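1. Provided below are the primary sequence and the corresponding predicted coordinates.
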Amino acid sequence: MTRTRTLGVTAVAGAGALLALGVAPASAADTATVSVLHAVPDTPVDVYADGERLIDDFRPGTLTDPLQLPAGSYDVALFPADAADGSGTPLVSANGVSVPAGANATVVAHLTEAGQPVLTPFVNDTSAVPAGQGRVVVRHTAAAPAVDVRAGGQVVAPGLANPNEAALTVPAGTVSADVVLAGTDTVALGPADLTVTEGATTVVYAWGSQDAGYELAVQTIGGPGSAPSGVPGGTAGLVDGAADDAGLPLPLLGLSALGLLGAGVAARRLATTRA
């Protein structure tokens, strides 16, 4: 059996968990768009939905293509990779998970600042941006304290803590970006040249841990699109610092388990380089 760690994940189930989301316009089809990034180092899993295995050996560093999932209710469970027919106690499960039509989200399996695996859903902003511009979203999903994100040497997202995000609209083109410890010039990730696509949302995820190494993963949503990519990182003392308990709004938490449901179709390995 592939070596794995127990996922200390809290999953939120219940059909009413997503009623407050309010993202589905009246004309939306009865589907939701969900992508999944597996960003827990060294923890492959198998994913089951309604008792059927949908993903075999879902590996860290893997990002799924966007999936159009039928709106409805699902029972989802995650087991250690190569578990026999989903037998035994699941690492995490959620029954009656509600899928609202019209939602667009990326679910990230990652580590908290303290190094505990969790599932965090992020709502993807797909609204229009001005001509010649692109939206950049930075998401802190690494086992690390707060960081500052810099573009062209200037801080554009100060004090970003796990699992928060920061968004800004910038001219389309290439931006040199790096991640430093909050309030310092100590580089933790990068620098890297980030391609900002006109009319698209470019999402950058900082993930990993001091032991496994830190990495950047890039996801492009909308626009012509571009290939996912990664850059090497370092340790930079990122296990130090105080925790920030601020998190995401609760209404989308039901998608945490559901997002893994769609990962069985067209999953692809991110081109990442370990530190």
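-> Here it is on my side, so go on. Nothing here was measured: the structure is a model prediction, and the numbers come from that model.
2. Could you use CA atoms for every contact and neighbour count after this?
-> Noted.
3. ok, now how distant is the nearest residue to residue 151 once chain neighbours are set aside from residue 149?
-> Beyond its immediate neighbours in the sequence, the residue positioned closest to residue 151 (CA to CA, 6 or more residues apart in numbering) is residue 177, lying 4.4 Å away. Distance of residue 177 to residue 149, computed by CA to CA, to the nearest Å: 7 Å.
4. also this one, for the comparison:
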Amino acid sequence: MNLARIVAAGVGVTGAIALSPTLAHAADAPAAKPAMVSVLHAVPGATVDVYANGKELLPDFKPGTLTDPVSLPAGEYDLKVVAPNAGADGKAIIEANDVKVPAGANITVVAHLSADGKPMLTPYVNDTSALAAGKARVTVRHTAAAPAVDVRANQAVAFKNLVNPKEAMADLAAGNISADVVLAGTQTVAIGPADLSLKAGTNTIVYAWGSAADKNLKLAVQTIDGLGGMPGGVPAGTGGQATAGDSSSAGVIVLGAAGAGALAMLATRRRSRTERA
């Protein structure tokens, strides 16, 4: 699937990352709180190489890859996405110059399919607010080409009627749960079950991604720690949340073309944490 379609899916939508000169300029900017960014590639079949200011950042960035969170100084970046092995001078699939990374941003940018199978970008705000002692947070995000679903914990519905690209979350007692995804209002399992260890002071974020029609639905899991409520701690980001019943999904921002560039470059390390159902 050509990643260029992602740009078309995002054009015309207000961008959360504004345009403005180059990586070198970022070093000259006044000191500001850095952005913490992870990227999940959840568009099946689209492997790309990613460049920032002519330097390769993510070679062979494959579907199912979730990058480690990276602290980026606020500033401006020139971005380019090309086909694998095309090189820095290769024809751009996506190109976004002078992209501004705002100070203090904390997001996981997900390239994924809409409910009807069209590529799209959704950056989610990761809730890193303090947790009470012994508590863990679980967040579920629907990023699959699939209809509404119910998310179950130990076969009991925890999040009801979740639709793409909404998210839901809850703070629970730390412990182990068996999670699965069923078609909304039914017992028909679409993904799972998968065993999750919810550790105290963490936000475990579960992404349902892939395509129901193509029978390649999967789970990806991201864990943010350091949320134990100690003042002066350095969590992985700042808050932002939406619940299953929140139709506005305040923690979700859909980016335009500038966001497509941000998807591709906001990481320098990769770690695949994809869990197959």
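-> Cool, got the structure. Since the structure is predicted, the reported quantities are computational estimates derived from the model, not experimental observations.
5. what's the TM-score here?
-> Put the two chains on top of each other and the TM-score (TM-score structural alignment, normalised by the length of structure 1) is 0.78; 242 aligned residues with a CA RMSD of 2.9 Å.
6. Who has more neighbours out of residue 177 and residue 149 of structure 1?
-> Taking neighbours as other CA atoms under 10 Å, residue 177 of structure 1 and residue 149 compare with residue 149 leading, 24 against 19.
7. residues touching that one, list them.
-> Taking CA atoms under 8 Å, 6 or more residues apart in numbering, we find residue 149 of structure 1 in contact with 155-158, 160, 177-180.
8. repeat that for 6 Å
-> Taking CA atoms under 6 Å, 6 or more residues apart in numbering, we find residue 149 of structure 1 in contact with 155-157, 179.
9. Doesn't it lie inside a strand?
-> Yes. The assignment for residue 149 of structure 1 is a strand, going by DSSP: H, G, I helix; E, B strand; the rest coil.
10. Tell me the residue in structure 2 aligned with it.
-> Matched by TM-score structural alignment, residue 149 of structure 1 corresponds to residue 151 in structure 2.
11. In structure 2, what stretch matches the helix or strand harbouring residue 166 of structure 1?
-> Per DSSP states H and E: residue 166 of structure 1 is located in strand 165-171. Per TM-score structural alignment, the counterpart of strand 165-171 of structure 1 in structure 2 is residues 167-173.
12. After superposing, tell me the mean distance of the matching stretch to structure 1.
-> With mean CA distance after the TM-score superposition for structure 1, stretch 167-173 of structure 2 departs from structure 1 by a mean of 0.6 Å once superposed.
13. Can you get me a residue count around the equivalent of residue 208 of structure 1 over in structure 2?
-> Using TM-score structural alignment as the criterion, residue 208 of structure 1 maps onto residue 210 of structure 2. Using other CA under 10 Å, residue 210 of structure 2 is surrounded by 25 other residues.
14. pretty sure residue 210 of structure 2 is in contact with residue 144, am I right?
-> Yes. Look at residue 210 of structure 2 against residue 144 with CA atoms under 6 Å: they come within range, at 4.9 Å.
15. Could you find the counterpart of residue 193 of structure 1 in structure 2?
-> Match for residue 193 of structure 1 (TM-score structural alignment): residue 195.
16. Same check on residue 113 of structure 1?
-> The alignment partner of residue 113 of structure 1 in structure 2, by TM-score structural alignment, is residue 115.
17. Equivalent analysis for residue 74 of structure 1, please.
-> Aligned by TM-score structural alignment, residue 74 of structure 1 pairs with residue 77 of structure 2.
18. Which of the helices or strands spans its match?
-> Using DSSP H and E, residue 77 of structure 2 falls in strand 75-82.
19. so how far is residue 94 of structure 1 from the residue nearest to the spatial centre of structure 1?
-> Compute the mean C-alpha point of structure 1, and by CA atoms, centre = their mean the closest residue is residue 108, 3.0 Å away. Residue 108 of structure 1 sits 16 Å away from residue 94 of structure 1, going by CA to CA.
20. Then residue 254 of structure 1?
-> Going from residue 254 of structure 1 to residue 94 of structure 1 by CA to CA gives 9 Å.
21. Residue 12 of structure 1 now?
-> For residue 12 of structure 1, the distance to residue 94 of structure 1 - CA to CA - is 7 Å.
22. mean shift between the helix or strand encompassing residue 191 of structure 2 and structure 1?
-> Applying DSSP H and E as the criterion places residue 191 of structure 2 in strand 189-198. Mean deviation of strand 189-198 of structure 2 relative to structure 1 after superposition (mean CA distance after the TM-score superposition for structure 1): 1.0 Å.
23. Report the distance from that strand to the chain centre.
-> Per CA atoms, centre = their mean, to the nearest Å, the displacement of strand 189-198 of structure 2 from the mean C-alpha position of its chain is 19 Å.
24. the inter-axis angle of that strand versus strand 167-173?
-> Taking axes from the mean of the first three to the mean of the last three CA atoms, to 10 degrees, one finds strand 189-198 of structure 2 and strand 167-173 inclined to each other by 40 degrees.
25. Quick check: next helix or strand after strand 189-198 of structure 2?
-> Remark: after strand 189-198 of structure 2, the chain's next helix or strand is strand 203-211, criterion DSSP H and E.
26. Average offset of that next one relative to structure 1?
-> With mean CA distance after the TM-score superposition for structure 1, strand 203-211 of structure 2 departs from structure 1 by a mean of 0.6 Å once superposed.
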